[in-house]
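>>> 3D model of this:
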Amino acid sequence: MEIWVNPACSKCRAATAALDEAGVEYTVRRYLDDPPSREELAAVLDRLGLEPWDVARPKETKEAGLAGTPKDAGHRDAWLDALAANPRILQRPIITADDGTTIIARDADSLARVLPQG
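Just a heads-up that it's a prediction; the model follows:
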């Protein structure tokens, strides 16, 4: 299992604490220090069933100059390029389980999808 985190993010800290409590082994990727490539982002989005604008944080999107960029197939590449160039735009934490299940773990229900059922 891999979790993309920003250590300053309370949701990321809560997710890693839940993984620790569940005894789950995982790898931490500090995605601001080790940004995902455009290809990695596209693969994560495919597993999530989402588009790039769906995982963009509104405030950071505006600051990165994407606020007026259309959210459509014709602009998908521009969104992917922007996410790769500005990883702080990403919603977090993003967890990919060993079976390929990928979630944005911003709430307990989402996180439960990758925790062992006890």
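>>> From now on I want contacts and neighbour counts done on CA atoms only, so please keep to that.
Fine.
>>> Apart from its neighbours in sequence, what residue is nearest the most centrally placed residue in the chain?
When Cα atoms, centre = their mean is applied to the chain, the residue found nearest the centroid is Ile94 (3.4 Å). Nearest residue to Ile94 in three dimensions, chain neighbours excluded: Ile104, at 4.5 Å (Cα to Cα, 6 or more residues apart in numbering).
>>> structure for this one too, so we can compare:
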Amino acid sequence: MIKIYHNPRCQKSREGLKVLENSGKEFEVVKYLEEVPTKEELRKVLDCLAITPEMLVRKNEAVWKENYRGKLLSHEEILDAMILYPKLIERPIVINGGKAVIGRPANLVEDIL
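Purely as a prediction, here's the structure:
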């Protein structure tokens, strides 16, 4: 089943959701600010994306700049930060099978459908 980690307040995330809606395929919406992923779920997302935790962080968020920027953090510490402050997680993330994309721009979502 296709899954989208979605933030309804984010325009880019809404655009990614629209691509899924227009595809006619079934999918699951995870509002990750309300249903914060576990560390294990984040690890699986990172595996599907084939990126490091730091590459999934929204580094322009104030909470990142105020608390983490410039610090040498382990992957575990970055995962902990994303769980503590889920708005740090890039969005939208769309997973289909063992593959995933960060849907920025939204047309990247089409690549894994």
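>>> show me the contacts for the residue nearest to Ile94 of the first structure.
91-95, 110-111 (Cα atoms under 8 Å, 6 or more residues apart in numbering).
>>> at 10 Å what do you get?
3-4, 48, 55, 90-96, 110-111 (Cα atoms under 10 Å, 6 or more residues apart in numbering).
>>> which residue lines up with it in the second structure?
Matched to the second structure by TM-score structural alignment, Ile104 of the first structure sits across from Ile102.
>>> quick one: contacts for the closest residue to Thr27 of the first structure other than its chain neighbours?
Among residues not flanking Thr27 of the first structure along the chain, Glu2 sits closest, at 4.7 Å (Cα to Cα, 6+ apart). Shown in contact with Glu2 of the first structure (Cα under 10 Å, 6+ apart): 25-29, 94-98, 102.
>>> List just the nearest of those residues to Leu115 of the first structure.
Ala97 (9.0 Å; Cα to Cα).
>>> so the residue nearest to the centre of the first structure makes contact with Arg47?
No: counting by Cα atoms under 10 Å, Ile94 of the first structure stays clear of Arg47, with 11.3 Å between them.
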